[in-house]
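In: Just need the structure, nothing else, for what follows:
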Amino acid sequence: MVKKKVAFYTMGCKLNYAETSTIASKFSNLYYQHVPFKSYADIYVINSCSVTRNAELEFKYIVRSARNKNSQAFIIAVGCYAQLNYKKISSFIGVDLVLGSNEKFKIIDYIDGKLLKKSYPTIISNTETKNAYFPSFSVGERTRSFLKIQDGCDYKCSYCIIPMLRGASRSESIENILKNIRFIFSKGVKEIVLTGINIGDYGKMYGKSSRLYTFFDLIKAIDQIKEKGRIRLSSIEPNLLKNEYIEFFSQSKHFVPHFHIPLQSGSNDILGKMHRRYKRELYQEKIKKIRRFIPDAYIGSDIIVGFPGETHKHFLETYNFLKKLEISSLHVFTYSPRPNTKSIMIQGHVSKKIQWKRNQILRNLSNKKYRFFCESQIHTKKTVLFEKNSKNQEYLYGYTENYLRVKIPLNSYNLLYINTLQDVFLTKRDKDGIMIAKPINKL
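Out: Predicted coordinates for the structure are as follows:
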């Protein structure tokens, strides 16, 4: 029997990476040969994103890329963009199947000999129900694994379409999460990233309003596991990052000193229009709390520029607030109007030229903050998880516990460091912003 070749491409967030891995596992190695997306394949599965319009444009590019590899390939679209605009996406040349939020996990049910004939029309799945929960995690692809602990969101930020696509907040049980963590570590993975749409809201089960657990219940249970390995958080809302969590993380055996806390704006007026559930004063309090208990923690943030009604004064408020804030870097996004969100009705359109200028100003500020943070870590001891080496590289790369990209000169000896945690001494920062390190221990 000739196996069909199948390839996968993931756009967007870490949660999508976890779900792609689960979808890929449905394609049994008995009947399918898994190949890289850049290779020739019979089936291409694209896990899409819809956070910004740029993500939609990227999707079209990825479809064209797959068709260039094999014009007769069967192309399947899943993910948030597939859920949002399944009628439009089905009209794209080359797309043969669109699966919604629940259907993507039943992908094999839609793949049979008849379906894989190009004469068949595009099949549109039922995309109405979104509140089921499907466990997901990635294993075998990287030195770290993305583990889904929660899905959906009950927040109604005025610019965000994700709650409409992902449904209500719902969570995996603590028992199953611990079981999955132990399984992942047993496969040799050294680091797990906890992912979700709103992980700080963990504990609501299957869309119900009642809460069986709290996020604190979960992280305390995780920290008790005996298996060795690092646990990293994905993004967590500032109003859900309670002070006791920060104090707990400062003493944790497993959780690393790395936070990603979205701010979105440093202006309380704009935060109000965004329907965020905090003011900038609370955000500042959280950063100060982290710096007090975990001085070397990496703190990243998200910012949206050019939101409707954002005046020059509002932008200056954001800039000056961020300039004083002890964070490590920024992910800067330009506001992108999404259908059926409240923000598209807000007056005060910001021109693309001004949006671009504000984006660049904050990116420059982010570069300065990251350089300052890196330099503050020179001459300190850290633990690096070294990654699989690509061909023709002169260095071995990895990340410290506080998320600094590190490299050491590659030789035949330190190839043994791949997928291991090694203590290093940070010596300097190179021109590309990567930390140069010297290993402390020998295998």
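
In: can we go C-alpha only for contacts and neighbour counts from here?
Out: Will do.

In: Point me to the helix or strand that includes residue 288.
Out: Using DSSP states H and E, residue 288 sits in helix 280-293.

In: Which residues does the helix or strand just after that helix contact?
Out: Using DSSP H and E, the helix or strand that follows helix 280-293 in sequence is strand 298-305. Strand 298-305 is contacted by residues 257-265, 315, 327-335, 355, 358-359, 402-403 when judged by CA atoms under 8 Å, 6 or more residues apart in numbering.

In: Out of those, name the ones that lie in helices.
Out: Among these, DSSP state H puts 315, 355, 358-359 in helices.

In: End to end on stretch 337-350, go ahead and measure it.
Out: 11 Å (CA to CA, to the nearest Å).

In: distance between that stretch and the chain's centre?
Out: In terms of CA atoms, centre = their mean, to the nearest Å, the gap separating the centre of stretch 337-350 from the centre of its chain is 25 Å.

In: helix, strand or coil for residue 382?
Out: strand (DSSP: H, G, I helix; E, B strand; the rest coil).

In: Residue 8 now?
Out: Residue 8 - assigned by three-state DSSP - is strand.

In: want to put them side by side, so please do this one too:
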Amino acid sequence: MKKVAFYTLGCKLNYSETSSIGRMFEQKGYTKVEFNEKPDIFIINTCSVTENADKKCRKIVREAQKINADGYVAIIGCYAQLKPKEISEIPGVDAVLGAAEKFRLVELIDTFEKTPLGRPAQVIASHIDNAVEYHTSYSLNDRTRTFLKVQDGCDYPCSYCTIPLARGKSRSDTIENIVKAAREIAARDVKEIVLTGVNIGDFGLQNGERKETFLDLVKALDEVEGILRFRISSIEPNLLTDEIIEFVAQSKRFAPHFHIPLQSGSNKVLGLMKRRYKRELYTERVAKIKSLMPDCCIGVDVIVGHPGETRELFEESYNFLNELDISYLHVFTYSERENTAALAIRPIVQKGERAERSKMLHILSEKKKRFFYEQQIGKQAVVLFEDEIQNGQMLGFTENYVRVAVKYDPLLINETKEIVYDHINGEGLMEVTEMEEILVH
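Out: Okay, here's the model as predicted:
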């Protein structure tokens, strides 16, 4: 049978879906190989959150052609749903599949024969309203950590975002099916599961009706044997309830780590973004978490340069973040996206100013992370080691997302050890002492 390779751009959700689609190919008899192993078929799963993601898609298509000029190239993902015609005109692309069609890729394109020169690529992309089915997905590329999709789509009309146009309405699988998937993952000796989705706090919508809640899901997964820990990838502050925080604080398996999108520390900018909260709510959420879990890691998404963000409003946002008891930032520079409300907002922030603001927040993030790490020194934690080497050392994460470096030992891969935080090395990683194995049942 033919060889197939995958390349994923974008978020953890995309990685979970790529992995699941890859298993569909293997079940049909295809051989899954690496991208550089001259596959017969290239599947590129795209993102379209920023302008750079679009450019990356074109670059990966060119690289695929260099590796195998006769290879079949199919494009799926958010960019494919938003701009199928544009992608179909990229030289070398043979097929473009939308959000409602990507999980049927292996049946919709049965021959995977190269499109004759001069003929347009095949486009199989229906309107986003047709993306109503839910496909439980999870990644198995890394034995140590798996991304488990629990929710898809979004009903929030944020001014800057194209995700509702690319993925459709919010929808979820049942808790029963997701718990079943978690048990399948546990059976493969995976010790950590990261829950992912577009808006996971909105979990529970099935056929437009709320059947279950994210808190229900968290409680059910906490009982799954064989998983060392679950991690919540990202959850909106207005959906992160006190009940969820309180449950995580006393749970058996959920890690003391929250990633909570803020986007701006200015209420005026939050209003322009059409976010569903004000910064006062965000302050309350952080305070609640820290009161119950003082060593909890809190990550924050921030967008800089959104239309209407004057220098004064940016400084207001910066000062707000500087005062917050958070651990790190994910900084996104605003980029114009077609069919979004932000395009009509003024004033526009010049790109050079956007870059300067981004640099300021990246520096702030490093300071926050360093301070958080320094607060951990002398405390105990459990680290799960991964098959990743940096400067001769192997890396892993503790339950509260501190990245640890130790001398490489192949026997430690996918193993847990109890450690004491010792000091921060020159690369900003935590080095440890008093390692002692913990038996995980």
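
In: I'd like the ones in helices among the contacts of strand 298-305 of the first structure as TSV, with distance to residue 108 of the first structure and neighbour count appended.
Out: Output for those, formatted as TSV (distance: CA to CA, whole Å; neighbours: other CA atoms under 10 Å):
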residue	distance to residue 108 of the first structure	neighbour count
315	49	20
355	43	18
358	46	21
359	42	21
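
In: May I see those residues organised as TSV, with distance to residue 38 of the first structure added?
Out: Converted to TSV, these look like this (distance: CA to CA, whole Å):
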residue	distance to residue 38 of the first structure
315	41
355	34
358	35
359	32
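
In: now the contacts of strand 298-305 of the first structure: which count as buried?
Out: 257-265, 315, 327-335, 355, 358-359, 402-403 (16 or more other CA atoms under 10 Å).

In: Out of the residues you listed, list just those in strands.
Out: Among those, DSSP state E puts 258-260, 329-334 in strands.

In: Now render these as CSV, adding distance to residue 212 of the first structure.
Out: As requested, these are exported to CSV (distance: CA to CA, whole Å):
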residue, distance to residue 212 of the first structure
258, 27
259, 25
260, 25
329, 35
330, 34
331, 33
332, 35
333, 35
334, 37
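
In: Now the aligned residue in the first structure for residue 32 of the second structure: closest residue in space, sequence neighbours ignored.
Out: Alignment note: residue 32 of the second structure maps to residue 34 in the first structure; criterion TM-score structural alignment. Counting by CA to CA, 6 or more residues apart in numbering, residue 34 of the first structure lies nearest to residue 6, which is 5.1 Å off, once chain neighbours are set aside.

In: and that neighbour, what does it touch?
Out: Here residue 6 of the first structure is in contact with 32-35, 41-45 (CA under 8 Å, 6+ apart).

In: Among these, the buried ones, what's the ChimeraX command?
Out: Filtering those down to the buried ones (16+ other CA under 10 Å) takes a single ChimeraX command:
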select :32,33,34,41,42,43,44,45
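
In: which of the contacts of residue 6 of the first structure also appear as contacts in the second structure?
Out: With both residues aligned by TM-score structural alignment, their matches' CA atoms under 8 Å, the contacts of those that the second structure also has are 32-35, 41-45.

In: Mind putting those residues into CSV with distance to residue 188 of the first structure and secondary structure?
Out: Shown next, in CSV, are these (distance: CA to CA, whole Å; DSSP: H, G, I helix; E, B strand; the rest coil):
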residue, distance to residue 188 of the first structure, secondary structure
32, 25, strand
33, 23, strand
34, 21, strand
35, 22, coil
41, 29, coil
42, 31, coil
43, 29, strand
44, 28, strand
45, 27, strand
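
In: and which of those is nearest residue 427 of the first structure?
Out: Nearest to residue 427 of the first structure among those, counting by CA to CA, is residue 35 at 39.0 Å.

In: count of residues packed around the residue nearest to the closest one when sequence neighbours are not counted?
Out: Spatial nearest neighbour of residue 35 of the first structure, chain neighbours left out: residue 7 (5.2 Å); criterion: CA to CA, 6+ apart. By other CA atoms under 10 Å, the residues close to residue 7 of the first structure number 22.

In: Aligned counterpart of residue 7 of the first structure in the second structure, please.
Out: Match for residue 7 of the first structure (TM-score structural alignment): residue 5.

In: In contact with that match, which residues are there?
Out: 32-35, 39, 41-43.

In: so which of these hold up in the first structure?
Out: Counting by both residues aligned by TM-score structural alignment, their matches' CA under 8 Å, the contacts of residue 5 of the second structure still in contact in the first structure are 32-35, 39, 41-43.

In: Next secondary structure after the one helix or strand residue 182 of the first structure maps to?
Out: Element membership for residue 182 of the first structure, per DSSP H and E: helix 174-186. Remark: after helix 174-186 of the first structure, the chain's next helix or strand is strand 191-195, criterion DSSP H and E.

In: helices and strands around that following strand, which ones?
Out: Where contact means 3 or more CA pairs under 8 Å, 6 or more residues apart in numbering; DSSP states H and E, strand 191-195 of the first structure is packed against strand 144-148, strand 230-233.

In: gap between residue 218 of the second structure and residue 255 of the second structure?
Out: Distance from residue 218 of the second structure to residue 255 of the second structure, by CA to CA: 11 Å.

In: wait, isn't residue 52 of the first structure in contact with residue 161?
Out: No: if you go by CA atoms under 8 Å, residue 52 of the first structure and residue 161 don't touch, sitting 9.6 Å apart.

In: so what sits against both of the two?
Out: residue 338.
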